[in-house]
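Visitor: Build me a structure from this.
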Amino acid sequence: MLRIGLFLLTNIAVLVLAGIVMNLLGLNGILASNGVDLDVGGLLAFCAVFGFIGSFVSLFLSKFMAKRAMGVHMIEQPQTADERWLLDTVKELADKAGIGMPEVGIFPAPESNAFATGWNRNESLVAVSEGLLHRFSREEVRAVLGHEIGHVANGDMITLSLIQGVVNTFVMFFARLVGFFVDRVILKNEEGLGIGYYITSIVMDIVFGFIAMFIVAWFSRRREFRADEAGANLAGTNAMIGALARLKAESEAGAEVHMPSSMRAFGISGNSMAMMLSSHPPLADRILALQNRAA
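Guide: Sure, this is the predicted structure:
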């Protein structure tokens, strides 16, 4: 969840910034032809360029942002037995998955959590929380690491960026259509693009960007099942089921282990809105999928 959450927040920020820059530099002139007509084809192509730029900037910044946001302590020269085991295990699983050795880190958090990110399957980052490392058995930690390495091996961040690029294109496109409508039809401005257009388009970038998160979250939930399968292949089906079951038990007793819903590693509980925005499907569904696969 951390990996997707950081990516989405970065992407929305880049998207809004791109919209503001477009307005300030007067690049929205492509909207109008002879001051009155809307150049829909040109606008769509223009938004596609900026939409994909925003998505891939988010992708390239993902590892940097994750390190800073989570306060990740990078393991370069292991100082403890746990750090040595973590490095060796990630190396073993990465070799088995056929990817380059990821950077490895630990971040200070009491909840059981982990994430993997990076723009390239051979230039990735895998990090676990102190809570996960200290409370889970090594077999369970190994399964969680297998799941995260599965994301890297499956190229999930690249695929997510492509989908986000498409989504960004239409977010910017429809935001500017609404801005144009407000400016020309409601405010009756017929001379270029007025203040109504600029304000409305920026506001709609945020509104449509939030709505687009539902689409990206839906896709992300589908990818989690594949990452679970990868974790089962790399670390063993029983170990993967055991790790998910442990996470489920901790999430159900969240207050006891200080696990806020917004930071749970592999799932989120709450109302239907939270479920639709969740980047991970319910843990019970994931456990059942692995059990059916094993059977």
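Visitor: make it CA atoms for all contacts and neighbour counts henceforth
Guide: Fine.
Visitor: residue ranges of the helices in the chain, please?
Guide: 2-24, 40-70, 81-97, 130-135, 138-153, 156-181, 195-235, 237-252, 272-277, 283-294 (DSSP state H).
Visitor: From the structure, what's the count of residues near Asn34?
Guide: 8 (other CA atoms under 10 Å).
Visitor: Now the second one, please; I'll put the structures next to each other:
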Amino acid sequence: MFTRIALFLGTNIAVLFVLNITMRLLGIESILDEQGVGLDLNALLIFAGVIGFSGSLISLAISKWTAKRMTGAKVIERPRNEAEAWLLDTVAGQARRAGIGMPEVAIYDAPDVNAFATGMNRNNALVAVSTGLLGSMTRDEAEAVLAHEVSHVANGDMVTMALIQGVVNTFVIFLSRVIGHVVDRVVFKTERGHGPAFWITSIIAELVLAVLASIIVMWFSRRREFRADAGGARLAGREKMIAALERLQANVRQPHLPDQMAAFGISGGIGTGLKRLFMTHPPLEERIAALKARSS
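Guide: Reported below is the predicted structural model:
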């Protein structure tokens, strides 16, 4: 569940960084300095929008490829055993009931209990599960996890996340340049062009604003998880979905993901205080309580 967010955000940041550097090397940011006097805010907003949405949309477009490369997920072309046949049949049935095209189904070798869905098209997505999940969960619990991921696809969550990230990127880039420009002109009295203060300040402002903006993205991500849990309950059954989350809760203190991806495990980990603001998933106890509060 968390893996798809990790892959998307990581790729988005990388693409955004490359595009930023490229634009600076090509001198395109010079359009923001109007005759050495001030910022052309309209041009700046267009520039920020192009860079901001390019990062998120490119990340979305290559999300399936990235996921396969980073996790080593192998798509099941022809089932080699009963477990793979069950996976294909289960996802096919859920996709049909959810009204989406059959996703690619993959397995990747990892001891952690994890699963993810990704793809820019709800009719051409990828659903993958770890070997750890298959070995640790019952069929009913695994069915619920698959239903949760299929619900993400049906809800168009990756596209929505890409659009939200694009808007956030745009305003981060826009505001950081405005702050850099003001500091350069007012504090350091640069009269023409942009001095070193502009570049230093805009970079620092972009980093700070990106951290603050991620709180918005993470809040929205947590809301989408409740919706996917509800969708999983409809497709697989409420009790199965609750049982799957309870199984994850029992394993939450034994993560096996690499350090750089530990925060993106299927269970969402544990977050308190400020750390909670940066969680992409709500705490498991809240998700379980929300499902139990729903009528049968």
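Visitor: related to what we said a few turns ago, so which of the helices of structure 1 is the most surrounded?
Guide: helix 138-153 (a mean of 26; mean count of other CA atoms under 10 Å).
Visitor: and for it, what are the contacting residues?
Guide: With CA atoms under 8 Å, 6 or more residues apart in numbering as the contact definition, helix 138-153 of structure 1 has outside contacts at 89-90, 93-94, 97-99, 114-117, 120-121, 124, 126, 132-133, 157, 226-232, 234-236, 239-240, 242-243.
Visitor: what's the closest of the helices of structure 1 to Pro108 of structure 1?
Guide: Of all those, helix 130-135 sits nearest to Pro108 of structure 1, with 5.6 Å by CA to CA.
Visitor: and Met259 of structure 1, which of the helices of structure 1 is closest to it?
Guide: Going by CA to CA, the one of these nearest Met259 of structure 1 is helix 237-252, 6.7 Å.
Visitor: contacting residues around the residue of structure 2 most remote from its centre?
Guide: Computed with CA atoms, centre = their mean, the residue of structure 2 farthest from its C-alpha average is Glu191, at 41.6 Å. Taking CA under 8 Å, 6+ apart, we find Glu191 of structure 2 in contact with Gly36, Val37, Arg185.
Visitor: Which of these are conserved in structure 1?
Guide: Retained in structure 1 by both residues aligned by TM-score structural alignment, their matches' CA atoms under 8 Å are the following of the contacts of Glu191 of structure 2: Gly36, Val37, Arg185.
Visitor: Who are the contact partners of the last one?
Guide: Under the criterion of CA under 8 Å, 6+ apart, the neighbours of Arg185 of structure 2 are Glu191.
Visitor: just to revisit the earlier point, what's the closest of the contacts of Glu191 of structure 2 to Phe220 of structure 2?
Guide: Distances from Phe220 of structure 2 to the contacts of Glu191 of structure 2, taken by CA to CA, are shortest for Arg185, at 36.5 Å.
Visitor: Could you check how far that closest one is from Gly166 of structure 2?
Guide: From Arg185 of structure 2 across to Gly166 of structure 2, the span is 29 Å (CA to CA, to the nearest Å).
Visitor: what does Ile266 of structure 2 give?
Guide: Ile266 of structure 2 is 25 Å from Gly166 of structure 2, where distance means CA to CA.
Visitor: Glu82 of structure 2 too?
Guide: Separation of Glu82 of structure 2 from Gly166 of structure 2 (CA to CA) stands at 42 Å.
Visitor: just Gly49 of structure 2 next, same as before
Guide: 8 Å.
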